[in-house]
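In: Build me a model from this:
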Amino acid sequence: MDVLIHFFVGLHIIGIAALLGGFLTQMKAIGQGTARFVPGMLHGALTMLVTGVALVGLHQAHGYPVNTVKIGVKLALLIVILGLVYVKRDEERIDKGLFGLVGLLTTVNIFIAVLWT
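Out: Here you go, the predicted model:
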């Protein structure tokens, strides 16, 4: 069971890398006002959602403790990120503030995962 949990943690990290990497590749475009949500950002957010739900289920099935408040906060942030990226995915230009919000929420989600024990 631990191998399966580690596998899903790896996939979860790949998802967040795709989301944050998509954001970071658009940094120059943000300054020019031509930033857009690339498909990798949507796929990364969806990967995070699916693997995160699977991780919670696997942890509960194995009897490991689950911090439901932490998971709830992370899920709420991810739903906001996913909603913004999904709704604005076809637009050629995204407002700087909105694009920055997605990057900020993604970074906050990472720090919650790492620092909240």
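In: CA atoms for contacts and neighbours, from now on please.
Out: Fine.
In: looking at the protein, which residue ends up farthest from its center?
Out: Gly63 (25.5 Å; Cα atoms, centre = their mean).
In: any idea how far that residue lies from Gly31?
Out: For Gly63, the distance to Gly31 equals 48 Å [Cα to Cα, to the nearest Å].
In: all helices of the protein, in order?
Out: For the chain, the helices defined by DSSP state H cover 2-25, 27-32, 39-62, 68-87, 96-115.
In: Using JSON lines, please lay out the ones you listed together with mean neighbour count.
Out: Below are the helices of the chain laid out as JSON lines (neighbours: other Cα atoms under 10 Å):
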{"stretch": "helix 2-25", "mean neighbour count": "17"}
{"stretch": "helix 27-32", "mean neighbour count": "14"}
{"stretch": "helix 39-62", "mean neighbour count": "18"}
{"stretch": "helix 68-87", "mean neighbour count": "16"}
{"stretch": "helix 96-115", "mean neighbour count": "15"}
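In: one more, for comparison:
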Amino acid sequence: MNVLINVFVALHVIGIAALLGGFMTQMKAMGAGTARMVPAMLHGALTMLVTGMALVGLNQAEGAAVDNVKIGVKLALLVVILGLVYVKRDDERVGRGPFAAVGALTVVNIFIATLWT
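Out: Model prediction:
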């Protein structure tokens, strides 16, 4: 079971990397006002959602304690990120506010995952 959990953790990290990497590639364009939500951001957020739910289920099945408040906060942030990315995915240009919000919420989600114990 530990191997399966570790595989899902690795996939979760890949999802985070895709979301944050997609944001980082568009930061220069954000300064010019031509940023857009790239497909990697949507795919990364969806990967985070699916693997995160799988991780919660696997950890509970193994009998490990799961901090439901932490998971709820992370899920709420991810739903907002997914909403912003999904709604703006076809726009040729995305405003600085929504685009910066995706990046900021992603970083906050990472800090919650690593610092909230």
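In: Which position in structure 2 pairs with the residue farthest from the centre of structure 1?
Out: With TM-score structural alignment as the criterion, Gly63 of structure 1 lines up with Gly63 in structure 2.
In: List the residues that contact the closest residue to Gly95 of structure 2 other than its chain neighbours.
Out: For Gly95 of structure 2, ignoring the flanking residues on the chain, the nearest one in space by Cα to Cα, 6 or more residues apart in numbering is Gly33 at 7.0 Å. Each residue near Gly33 of structure 2 by Cα atoms under 8 Å, 6 or more residues apart in numbering is listed here: 93-96.
In: Filter the residues you listed by whether they're kept in structure 1.
Out: Mapping the contacts of Gly33 of structure 2 onto structure 1 (both residues aligned by TM-score structural alignment, their matches' Cα atoms under 8 Å) leaves 93-96 still in contact.
In: Spatially, which two of those are the most separated?
Out: Pairwise distances across the kept ones among the contacts of Gly33 of structure 2 peak at 9.4 Å for Arg93 and Arg96 (criterion: Cα to Cα).
In: what do these two both touch?
Out: 33, 35.
In: List the contacts of the residue nearest the centre of structure 2.
Out: Geometric centre of structure 2, nearest residue: Ala45, 4.3 Å, by Cα atoms, centre = their mean. By Cα under 8 Å, 6+ apart, the residues touching Ala45 of structure 2 are 15-16, 18-19, 78, 81-82.
In: what do you get if the cut-off is 10 Å, keeping everything else the same?
Out: Contacts of Ala45 of structure 2 were listed using Cα atoms under 10 Å, 6 or more residues apart in numbering, and they are 12, 15-20, 39, 51, 78-79, 81-83, 85-86, 106.
In: swap in Ala10 of structure 2?
Out: Applying Cα under 10 Å, 6+ apart to Ala10 of structure 2 gives the contacts 4, 16, 51.
In: same deal with Gly22 of structure 2?
Out: 16, 36-44, 103.
In: Can you tell me, leaving aside adjacent residues, what's nearest to Phe23 of structure 2?
Out: Nearest residue to Phe23 of structure 2, sequence neighbours excluded (Cα to Cα, 6+ apart): Gly103, at 6.2 Å.
In: you'd agree Val73 of structure 1 is up against Ile110?
Out: No. Under the criterion of Cα atoms under 10 Å, Val73 of structure 1 is not in contact with Ile110, lying 11.7 Å apart.
In: Count the residues that sit near Asp67 of structure 2.
Out: Asp67 of structure 2 has 11 neighbours, counted by other Cα atoms under 10 Å.
In: Does it touch Val56 like I think?
Out: Yes. Contact criterion Cα under 10 Å: Asp67 of structure 2 and Val56 qualify, at 9.5 Å.
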